[in-house]
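K.L.:
Output the structure for:
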Amino acid sequence: MIELPYLLKHENICRLEGGNILIGDRRVFPFEKRFEVCSSVAQVAQALRSMVTQGGGPLEVALQTMVFVTRQMQSGDLPSGFSTLADAADQLIAARPTNTTMQRTLQGLLAQVRMFASDPDELAQAVGRQVQSILDGFDRLYHQMGRMGSTLLDQDSVVLTTCFAEHTFLLSLAYAQESGKKIRVLANETRPYLQGSRLTAPSLEEMGIKVQVVTDGMGATFLVEGKVDAYMTAVDLLCMDGTVVNKVGTLSNAIAARYIGVPYYAFSISPDQTKQGRDDVNMEMRSPKEITRCMGLPTTLDSIGGLYPAFDIIPPALVTALVTPKGILKPEQVKRSFQ
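P.N.:
Below you'll find the model as predicted:
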């Protein structure tokens, strides 16, 4: 039986406890299993900006925050009314603007529960039901896409990945291994937060999948040497033309993979239908201070600045296929498959 690693269990992503939201602090994992305690929407939004969680984490945190807000409305700690819930959603969306899955999901949730806005108790019940339904739906999709992704891997496969691709990627490897395939992963360390070495590698080890950590600049070398059979990543944002947006560092490996002839597969729950292509992407530029330090330690002089675009935009020509709930698609098939 396939079991998700510690980081991807719902209660470790976030949970409501007492009058607080506890968010699993991925900044200190695997050295500590710590939770960031938030007692307001503003604190949750700040936690998202501060990268307490990332990838699919902000979506689940945002959904649970909607439940949290309705409970505060019931207790009188927040004003009753739909505008309070909508304002909370706006704060969360603004905290992580590039990954629009959270935005689209929250807006869909608001549309579903608006009719219950006049009664705080009915609103709380409706939000709770809808959030649980959304989370259950995502869980089903993760396994569905994981099974599809496993078919893309050969009997003996070395997979290069960037950042922490979470459920669909890890489940693809797990289902492939369960079917008898021998899988090994090269995980980029992923500066500046080291999600590859701190999140991906320990999670794979926990699941019994062989993994080795490499630095961000080593991918092309292993590709050229014929030591990689597939490149796989998550997708932070998928445009309708098949353009992929993912953690900075993804583009250079995608270019190298195309040059060598190694397939690049990306996992996406759905495209953002408001984003036709790269010109519609709102790129998140983060503080230069985040790349002049690593794990709290300076990597250069304080007088020296830096540049930190948080994501890469990968053109459709570099993407071999996308693993989606609609099937394994070529980039040019995205628009007609999701219209």
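K.L.:
C-alpha only now, for contacts and for neighbours.
P.N.:
Fine.
K.L.:
Which helix runs longest in this protein?
P.N.:
Longest among the helix segments of the chain by residue count, using DSSP state H, is helix 120-150.
K.L.:
for comparison, sequence B:
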Amino acid sequence: MNQSPLFEPALWEDGRFKILDETLLPWKTEYIEIRDVAQALEAVRSMKTRAFGQVLTFLYAAALAARSAKGKNSAELKADLVQLAERFAEARPTFDFKGLAGYFLSWFNESPATDDAAGWIEKKIHELVATIFKAREHRAKLTAELLPDPCRLLTHCNVSGELVAMARHFQAMGKKLSVIATETRPYLQGSRLTAWELAQAGVKVDVIPDCAIAQVMARGEVDAVVVGADRSARNGDIINKVGTHPIAVIAGQYAIPFYALVQDPGALESGAAASIEERPSAELFHLQARSVAPEWAAAISGRYPAFDVTPAALISRLIAFDQVYTPEAFRGKFQRNGAAPQEKKGAGGNSLLVYGVPKRASYAHLAHALKAEQSQNILLPEMRPHLRGLHVVAREMSAQSVPFQIISDNMMGTFFAQGQIRRLYLFYAELDAKGPAGICGSLLAVLLARAHGVPVELLAAETSETATADQDVSTFMGEKVSPDGAGLYPLEREILPWSLFKQDGGK
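P.N.:
Got it, this is the predicted structure:
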């Protein structure tokens, strides 16, 4: 089994480097030549590279800066590298570029008495990169050792080739692995990157919409969850791609172990202290840098928090470069003065959440509910795979002047956790003895509402179906996005057990 090209998404060659353009995968494998810091910054800002790719891009950009600083003294070069870290932090504020720059500062303290400080720093950068590659390989082995045999693994977003490295260790150990990958809206890293690299490596992988995570766990199809972490905190919290938090919540409800691949936390005490990047909502409706939104939707509002916080209490193990930690052991190693974990408490919610397709007459009820609840707007998930939220519900809300914002399905957990949702309006397709039945994502929405103490109101959904361009996650807005060799997990209608609605008297 070959290593994934995403394991080394930036390559240093002849005094410059090139970046694998991840926005073009799986359709094209293309590298961007980087000759200066400005190009590197733009590649990170525009999501051409991410995860481990942005780590390499930052380090190699620092190597370029060192090369161009020949003749400068140590103080001048140090100032240049500090400024470089600040510029990268402005481009992607959630990732700890300033913490990564701490390596540079320590190297200046260690540097030998020489006039070539720039050469020394460049040498140390390449040594650090080699060390990180070895550490990532070791972490992949630790993960393979930890997971059961056989293992049906659920993962989210993309961990830059590390799942393929883990699969290689599975193979060497004689263990069996299959993977369910969330498609990971809005950039579809799960289907475009994770499913692609696993399928290329010969690993069985099926793609699901983000809203199906509760369905696959409820059906007993998942043995463990493994996700990456763009950042970890001293108290064991992690910050990762939006949609990670709800996976951890649902995994906990079904007693499924949730594992996170982490790095040292640096100075971050808790997830509550992290700066969460909010990207332009227009990116919800773009594919390969072009708009794929329907014409009528050009002016609609949306939200795109790029990351969410998963508290340590929801994490079974943190898999670091050196060893596997319980959250308690991680805190014991990194937390200062034994400080207790800090949980972010949201203020009173100011939005309502709608899931399912309302009957035409129900939109007036929703408009009235906004006034009665003194809420600002309705948060409206896309409702993949058919995108009924965007194609059907948003259109009718626009026509009836009901204020709303579009979100991707994996953002529901973020807004519940932040305390922004006052009530869930769940539109069911039919009722039976076991409970209401709804479209894919209904179970997730109700379980999240219950986990965060948010009341649920059940209403009958529209029964006639409007044709949409997407029937499954192989396409987005009619454009093919699923890579060759990846399967599509068979989705079912979701039954919401009546027991879920007895906890607060059926409210």
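K.L.:
start and end residues in the first structure for stretch 22-29 of the second structure, please.
P.N.:
Mapped onto the first structure using TM-score structural alignment, stretch 22-29 of the second structure covers residues 26-33.
K.L.:
And the contacts of the matching stretch?
P.N.:
Residues from elsewhere that reach stretch 26-33 of the first structure (C-alpha atoms under 8 Å, 6 or more residues apart in numbering): 24-25, 34, 51-54, 193, 198-199, 202.
K.L.:
quick one: which two of those residues are the most distant?
P.N.:
Within these, 51 and 202 form the most distant pair, 18.5 Å apart (C-alpha to C-alpha).
K.L.:
Contact partners for the residue nearest the centre of the first structure?
P.N.:
Note on the first structure: the residue nearest the mean C-alpha position is residue 55, at 2.1 Å, using C-alpha atoms, centre = their mean. Residue 55 of the first structure is in contact with 164-166, 236, counting by C-alpha under 8 Å, 6+ apart.
K.L.:
now the residues you listed in JSON lines, with distance to residue 29 of the first structure?
P.N.:
JSON lines is the format used below for those (distance: C-alpha to C-alpha, whole Å):
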{"residue": "164", "distance to residue 29 of the first structure": "13"}
{"residue": "165", "distance to residue 29 of the first structure": "16"}
{"residue": "166", "distance to residue 29 of the first structure": "15"}
{"residue": "236", "distance to residue 29 of the first structure": "21"}
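K.L.:
Neighbour-wise, which one of the residues you listed leads?
P.N.:
For the contacts of residue 55 of the first structure, the largest number of neighbours (other C-alpha atoms under 10 Å) sits with residue 164, at 27 neighbours.
K.L.:
What sits closest to residue 88 of the first structure if chain neighbours are left out?
P.N.:
Counting by C-alpha to C-alpha, 6 or more residues apart in numbering, residue 88 of the first structure lies nearest to residue 41, which is 6.2 Å off, once chain neighbours are set aside.
K.L.:
typo on my end, it should be residue 457 of the second structure
P.N.:
residue 425 (4.9 Å).
K.L.:
Confirm that that neighbour lies within a helix, as I assumed.
P.N.:
No: assessed with DSSP: H, G, I helix; E, B strand; the rest coil, residue 425 of the second structure is strand; it does not lie in a helix.
K.L.:
For it, grab the count of nearby residues.
P.N.:
Close neighbours of residue 425 of the second structure, defined as other C-alpha under 10 Å, add up to 21.
K.L.:
show me the contacts for it.
P.N.:
Counting by C-alpha under 8 Å, 6+ apart, residue 425 of the second structure touches 352-355, 456-459.
K.L.:
Fine, thanks again, bye for now.
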